[in-house]
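# Just to be clear, the model below is a prediction. Sequence and coordinates:
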Amino acid sequence: MAKLYFNYSTMNAGKSTTLLQSSFNYQERGMRPFLFTAALDDRYGVGKIASRIGLQADASLFTPQTDLLKAVEEELETGPVDCVMVDEAQFLTRDQVFQLTEITDKLKIPVLTYGLRTDFQGNLFEGSQYLLAWADELRELKTICHCGKKATMVIRVDADGKPAKEGAQKEIGGNDRYIALCRLHFKESVYS
C-alpha cells in the first residue's frame, strides 16, 4: 500500500543523506525512484540533491508553479516509477502537497518527503504545515543542540553570528546561516 511520508527535522539532522540512501536502496533493487528538489536551493548545483557528507544525485526541479502530479505522470510514460522522493519539502505549496496525495492515492506510488518543520522564527512553512496534516506517516529525524538536548528549532544568524529576528521566511543557507537549537536556547536567542 502506497503512503505519503513526511520526514522532518531541523538543519543538520541528515534529511538529504537519508533521502539519498533511500534512493540508492531502490536503485540497488532494480527499482526507479523519481527525485525532486526545490529550484530555490542551488547551493550544490542546479537540479542536485547533496548531503553534507558528500553524497549527491540529480533531481527534477520544482517551483511553486510545478504540477508534481503531471510531472510524475509524464515520467511514467518513459518507464515505471517505484517511488517519488522530495527534498526541501518545506518549499512545497498546499496544492503541491495535495498533488503528492494524488500520486499516493491514485497512482499507488509511495512518496517520501524530507524537509524542515519550522523556519527561523518558529513558524511552520506552508509545505510542512500541509504535510503534517495530510501525510500518512510522520518521521522525525533527530539532531542535537549545543547543550546536548534534542534540537527542535533553528535560528538564522547574520554575518556577525547574531540571531536574525526579521527577514524573509525563505532564505537559503547552511551552517554559515543557520543553527539548530533546543526550544530553550531558541527562545533565549530569539526572544531575549
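Cool, got the structure.
# make it CA atoms for all contacts and neighbour counts henceforth
Will do.
# was I right about I49 contacting A57?
Yes. In this structure I49 lies within contact range of A57 using C-alpha atoms under 8 Å: 5.3 Å.
# Would you check how far apart A71 and T113 are?
A71 is 16 Å from T113, where distance means C-alpha to C-alpha, to the nearest Å.
# before we move on, what about Y26?
15 Å.
# again, but for F98
For F98, the distance to T113 - C-alpha to C-alpha - is 13 Å.
# So these two - more neighbours on which side?
Counted by other C-alpha atoms under 10 Å, F98 and T113 do not tie: T113 has more neighbours, with 28 against 18.
# name the element the more buried one belongs to?
T113 is part of strand 111-116, with elements assigned from DSSP states H and E.
# Would you mind getting the angle between the helix or strand that comes right after that strand and strand 111-116?
The C-terminal neighbour of strand 111-116 among helices and strands, as given by DSSP H and E, is helix 126-134. Orientation check (axes from the mean of the first three to the mean of the last three C-alpha atoms, to 10 degrees): helix 126-134 against strand 111-116 gives 130 degrees.
# put this beside the first:
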Amino acid sequence: MSKYSLNADNFLCTLPEVLQDDPGMQALASAIACELETLAQKVQLAEIYTHIDDLDETMLDALAADFKVDWWRPDASISEKRAALKASWYIHKHLGTKSAIETAVADYLGDGKVEEWFEYGGEPYHFRVSSKNNANIVAQYDSFMAVLDVVKRCSAVLDHISAQLAHSQKFYVGMAMKVAKTGAITCEPVDVSDVTLLTDENGVPLLDESGNMLTT
C-alpha cells in the first residue's frame, strides 16, 4: 500500500509526536482515522464522469434528474441508462442540430439515418428518419417522439419514420451463345453471244413442253 493512500494508518502518521505517547489521544486519533478512511472511500462517488459504469441505478436516476435529461426512460435497462447519461452532455451541447437527433435515434431505435429536407427534396426545415430496427420503431415509438420534441428545433418537422426491410435471395444468371456461318455462292458468267434462239416463221421463240426457250 502506498504511503500516500488515504487510509487509517497514514492518517495516524500525521499525529504530532507530542501526542503519540498519550493513550487517550491515541485512541481518539485511531477512531477519527477510521472515519476519515471511510469518508475518503466515498469521495470517489463524486467522480461522476469517470465512474458512470460503476454507479447503481438509483444514482443514475438521480443524476438524470439533476442534469435535466428530459428524455430519460425510467424503465430502461441499466446499460441503456448509462449510455443515455453519457450521451446527455453531448445532446445538450448540440440541441437543435442533426447530430443531436442522430444521437437520440441511436439511443432509442438502435440504428438509423436522419436526412434533412434538402437531401431528399422535401419541404424546407423538414426531415425524415429511417431505421432497420423495425421492432424498436414500434416498441420505442412514444419514447422516441418524446425525446425528439426535446432535441430538435421547434421549427423542424418530422415527415415520417420509415422501416428499412432487407432480405437475401438467390440470383441466377443464364447465358446462351449462337454460332453461325455465312457464305456466298458465285456463278461464272455465261457467254450468250453464240446462242441462237429457235423461232417460227413469224420470229416468235419456240418453247419446249416446260416453257423453256429452245436454242441452238
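Nice, I can see it. Remember, predicted model here, so these are calculated numbers, not experimental data.
# Quick check: TM-score for this pair?
After superposition, the two chains reach a TM-score of 0.21 (TM-score structural alignment, normalised by the length of structure 1), with 71 aligned residues with a C-alpha RMSD of 5.1 Å.
# if we can go back for a sec, residues shared between the contacts of I49 and A57 of structure 1?
Common neighbours of I49 of structure 1 and A57, counting by C-alpha atoms under 8 Å, 6 or more residues apart in numbering, are L20.
# more crowded one of the two?
I49 (27 against 14).
# which element is the more buried one on?
Assigned by DSSP H and E, I49 of structure 1 falls in strand 48-50.
# helices and strands around that strand, which ones?
Under the contact definition 3 or more C-alpha pairs under 8 Å, 6 or more residues apart in numbering; DSSP states H and E, strand 48-50 of structure 1 sits against helix 15-28, strand 56-58.
# On the C-terminal side of the last one, identify the next helix or strand.
Where DSSP H and E defines the elements, the next helix or strand beyond strand 56-58 of structure 1 is strand 60-62.
# That next one: which residues count as buried?
In terms of neighbour count (16 or more other C-alpha atoms under 10 Å), strand 60-62 of structure 1 has its buried residues at 60-62.
# okay if I get those residues as TSV plus distance to S22 of structure 1?
Output for the buried residues of strand 60-62 of structure 1, formatted as TSV (distance: C-alpha to C-alpha, whole Å):
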residue	distance to S22 of structure 1
S60	17
L61	19
F62	20
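# So which of those residues is the closest to V84 of structure 1?
S60 (10.9 Å; C-alpha to C-alpha).
# do you know how far the closest one is from V97 of structure 1?
With C-alpha to C-alpha as the criterion, S60 of structure 1 and V97 of structure 1 are 16 Å apart.
# go on, I155 of structure 1?
Relative to V97 of structure 1, and taking C-alpha to C-alpha, I155 of structure 1 is found at 25 Å.
# do L69 of structure 1 as well
L69 of structure 1 is 10 Å from V97 of structure 1, by C-alpha to C-alpha.
# And L138 of structure 1, by the same measure?
Distance from L138 of structure 1 to V97 of structure 1, by C-alpha to C-alpha: 14 Å.
# Kindly report the same for T17 of structure 1.
Counting by C-alpha to C-alpha, the gap from T17 of structure 1 to V97 of structure 1 is 22 Å.
# what's the answer for A133 of structure 1, then?
10 Å.
# out of these two, which sits in the more crowded spot?
V97 (25 against 12).
# Give me the angle between the host helix or strand of the more buried one and strand 111-116.
Here V97 of structure 1 is covered by helix 94-105, with elements defined by DSSP H and E. Put simply, helix 94-105 of structure 1 runs at 150 degrees to strand 111-116, going by the same axes, to 10 degrees.
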